[in-house]
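Chemist: My questions concern the predicted model and sequence given below.
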Amino acid sequence: MAVPNEPLFLMNQVYRKVFPIVHRELFYWKQKALQIENEELKKQAIDSITYKAFHCEGGGIMSLLALKGKRDAIEFIVAYQTISDYLDNLCDRSTSLDPEDFAALHQAMEDALTVGKVPRDYYRMRSDRESHYLSGLVLRCQEVLSRIPNYPLIKDELLYLSRIYCELQIHKHVAEEEREERLQQWFEDHQSKFPEMEWFEFSACTGSTLGIFCLVSYALRPDFKPEYAAVIREGYFPYIQGLHILLDYFIDQEEDKEEGDLNFCFYYKNPENLFKRLQHFIREADRHTRKLPHSRFHMLINRGLLGVYLSDDKVNSQKKVRDLARKMIRSSGAVSFFFYMNGRAYRNVMRFLSGNPYIKSQV
């Protein structure tokens, strides 16, 4: 089995060998979520799987780098991304605005990457609690990592990416009047390494789990080399991860405005400035793939991000977003257009399946 380097081959592998396993894993965790005793936590756990399954689908594509270790990679990716989505729901939709609460919850993400770490009481700063779901996800991640001989070679890079991710989640979920100042002060600690970025762009770069999934997938390969760890982290962070999250925020602008949620795209002066910076991130993301092993695969990931996000149904309901999305697709080449059309077709199929009672009962 080879790492895909052409769009058609990639999507063939994704639909046949990745998504079915991802959906089986999600079904398993949904059954676990249904067993949560606390009604609020149960709701947030089920909602995170129901409405954010595409995060696990997208992350699961990275498992193709693992070759024969693909199933282990998917098991890890789904568990880790489910932690991320569940905690995001708890922080976004919670009545709590306590940074200590958010820090306690997000210790789960670091513990999940630390083999042998005993799960803590992640709910200790809030009244809602449960006894098995979050700790079970943490232990599943540890279990997969414990089976990877190359785990010690990637551990430091995993923890670096996890820590900056968790720091972002803590700062961005506090009281609305405190968010910007906290994020700006946080950026000051890192600005010397990222002089060409604004604080909100740096924040976006820290908010993706793609680098973690790439590291784990590569570590499952028998030909993994020690120097790959830093190369992969530097390849994905900041620009590929930044492109990922900026696109995510780009299509969520209307929804975030209604909910009063922080959206990094709001800080650009105008649509022209937003377009210019997104183009910059696309160019830099492509440039950073050149040092990565299997660079063509990672280039496809960049183009896939564009196609998948810009084909989302949310785009059509927002005129300014729709106009800018079309401009981006036109300027990004044939491969991006392929993934754009593929994304639209996939969503149409999924809508049909979810609306057909007979098919729905069979899946």
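Modeler: Arrived safely.
Chemist: alpha carbons only for contacts and neighbour counts from here, please
Modeler: Will do.
Chemist: From Tyr51, how far out is the residue located most distally from the centre of the chain?
Modeler: Distance from the C-alpha centroid of the chain, by C-alpha atoms, centre = their mean, peaks at Tyr358 (32.1 Å). Counting by C-alpha to C-alpha, to the nearest Å, the separation of Tyr358 from Tyr51 is 22 Å.
Chemist: Give me the packing partners of the host helix or strand of Gly136, helices and strands only.
Modeler: Applying DSSP states H and E as the criterion places Gly136 in helix 133-146. Judged by 3 or more C-alpha pairs under 8 Å, 6 or more residues apart in numbering; DSSP states H and E, helix 133-146 is in contact with helix 70-92, helix 99-111.
Chemist: Name the helix or strand for Lys155, please.
Modeler: Following DSSP H and E, the helix or strand that holds Lys155 is helix 151-172.
Chemist: That helix versus helix 133-146: what angle between them?
Modeler: Relative orientation of helix 151-172 versus helix 133-146 (axes from the mean of the first three to the mean of the last three C-alpha atoms, to 10 degrees): 150 degrees.
Chemist: And the contacts of helix 151-172?
Modeler: Contact partners of helix 151-172, identified using C-alpha atoms under 8 Å, 6 or more residues apart in numbering, comprise 88, 99, 102-103, 106, 109-110, 113-114, 145, 179-180, 182-183, 203, 206-209, 211-212, 215-216, 219, 226, 229-230, 233, 262.
Chemist: Give me the buried subset of those residues.
Modeler: Among those, those buried by neighbour count (16 or more other C-alpha atoms under 10 Å) are 88, 99, 102-103, 106, 109-110, 113-114, 145, 180, 183, 203, 206-209, 211-212, 215-216, 219, 229, 233, 262.
Chemist: this is the other structure I want to compare:
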Amino acid sequence: MSVPSTPIHLMATIYRRIFPNTNRELAKWRKQAEAIPNEELRSQALNSIDTKTFHCEGGSIYSLLAHDNWRKATSFIVAYQTISDYLDNLCDRSTSLDPDDFRCLHQAMLDALTPGAALHDYYALREDKDDGGYLNRLVQTCQQSLAQLEQYDIIQPYTHELASLYCDLQVHKHVQLEERVPRLEKWFDEYANKWSDLTWYEFSACAGSTLGVFCLVSYCFGPQMTSQLADQVLRSYFPYMQGLHILLDYYIDQQEDLEEGDLNFCSYYEHEGHMKERFLYFINQTKQHVKALPHASFHHMVQKGLVGLYLADSKVQSLHGADDMVKALLNVSGLKSKFFYVNSKLYHKIKPGLA
């Protein structure tokens, strides 16, 4: 399968092939989640699939970079994103506030990126333990996918770098409320010299995305992986593309996070005008940094698609100042972003009828 270079080609491929295959993969994991013996783990596993399907759908778009191996890439993407969403639910809705517990859980994300690695007792530090092997199977599915890649050793240092940042973030952001910001600020101190244009909360957002991992793995399933390409992907996706992704995700969840008492990085901007200014900065930086990648038009469409997809979410309508934000971000992203915005709204309306 060729990598789409126009919005119409991209959307047609996504709706006809990518999303249906992604939802079939998710249905398999949902069936396994239904069989989890522990009630709390079962509830969180099912909730993570039912409420975060769009994470897997969005991530699976990268499978197009794998050409004829797109189904294999999708299998990895869905399993890895399902681990991410499941563990996020366990940490967000957990009675535990133990950073060691969160570190233990997220070892699964590093093991998933290490073919042949021994599995750990990921629930060792929590009361709810019996998932019937659900998390182990997710990890092993990822390992088995990556074991098929002859050149995985080229990208493994890069996938682990991104995953380590992700895991650090998840540990720091889920501890006791009064410890979260000091821990995240101290963590950012280690990187502040390199990323002096970012604040601690923007850097945290950049660490919270899985897009760079999906891009690396999908390219590795394709015919052209090299050390130079792996390095280009890392520099193109971290921090700005990943930051844009997660800042948009936090933007639409502001009201929900306020009600649930969850940390939301958008709340640390001085005012809405400041937030808009910084979102525009991330969009422009992303545009510049993906230019050097093969299939640059595809990556530009992903950036525009992120803007269109998130701003089309129904939750945006309830946010103060949303009309101005939506208009500004769509305008700077151009006509393609508006195309994705309209298509996303239509997709959300008709999706129940597609099931």
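Modeler: Right, received. Where do you want to start? In this text, all values refer to a predicted model and were calculated from it rather than measured experimentally.
Chemist: ok, average deviation of the helix holding Gly136 of the first structure from the second structure?
Modeler: Mean deviation of helix 133-146 of the first structure relative to the second structure after superposition (mean C-alpha distance after the TM-score superposition for the first structure): 0.2 Å.
Chemist: what about Ile148 of the first structure, how many neighbours?
Modeler: When neighbours are defined as other C-alpha atoms under 10 Å, Ile148 of the first structure has 17 of them.
Chemist: Reduced to three states, what does it come out as?
Modeler: Following DSSP: H, G, I helix; E, B strand; the rest coil, the label given to Ile148 of the first structure is coil.
Chemist: So for it, what's the nearest residue that isn't a sequence neighbour?
Modeler: Leu220 (6.0 Å; C-alpha to C-alpha, 6 or more residues apart in numbering).
Chemist: Disregarding residues adjacent in the polypeptide, which is nearest to Pro223 of the second structure?
Modeler: Ala66 (7.7 Å).
Chemist: what about stretch 247-256 of the second structure, distance to the chain center?
Modeler: In terms of C-alpha atoms, centre = their mean, to the nearest Å, the centre of stretch 247-256 of the second structure is found 14 Å from the chain centre.
Chemist: what's the answer for stretch 72-92 of the first structure, then?
Modeler: With C-alpha atoms, centre = their mean, you get 9 Å for stretch 72-92 of the first structure.
Chemist: And stretch 65-78 of the second structure, by the same measure?
Modeler: Using C-alpha atoms, centre = their mean, the offset of stretch 65-78 of the second structure from its chain centre is 16 Å.
Chemist: same check, this time on stretch 240-258 of the second structure
Modeler: Using C-alpha atoms, centre = their mean, the offset of stretch 240-258 of the second structure from its chain centre is 11 Å.
Chemist: Ok, stretch 42-52 of the second structure next?
Modeler: Relative to its parent chain, stretch 42-52 of the second structure has a centroid offset of 16 Å by C-alpha atoms, centre = their mean.
Chemist: same deal with stretch 321-333 of the second structure?
Modeler: With C-alpha atoms, centre = their mean, you get 22 Å for stretch 321-333 of the second structure.
Chemist: What are the buried residues along that stretch?
Modeler: Under 16+ other C-alpha under 10 Å, the buried positions of stretch 321-333 of the second structure are Ala322, Met325, Val326, Leu329, Leu330, Ser333.
Chemist: Check stretch 292-301 of the second structure too.
Modeler: Buried-residue list, stretch 292-301 of the second structure, by 16+ other C-alpha under 10 Å: Leu293, Ser297, Phe298, His299, His300, Met301.
Chemist: which of the residues you listed lies closest to Gly133 of the second structure?
Modeler: Nearest to Gly133 of the second structure out of these is His299 (C-alpha to C-alpha; 36.2 Å).
Chemist: any idea which element the closest residue to Ser337 of the second structure other than its chain neighbours lies in?
Modeler: Nearest non-adjacent residue to Ser337 of the second structure, counting by C-alpha to C-alpha, 6+ apart: Lys304, 4.5 Å away. Element membership of Lys304 of the second structure, judged by DSSP H and E, is helix 296-311.
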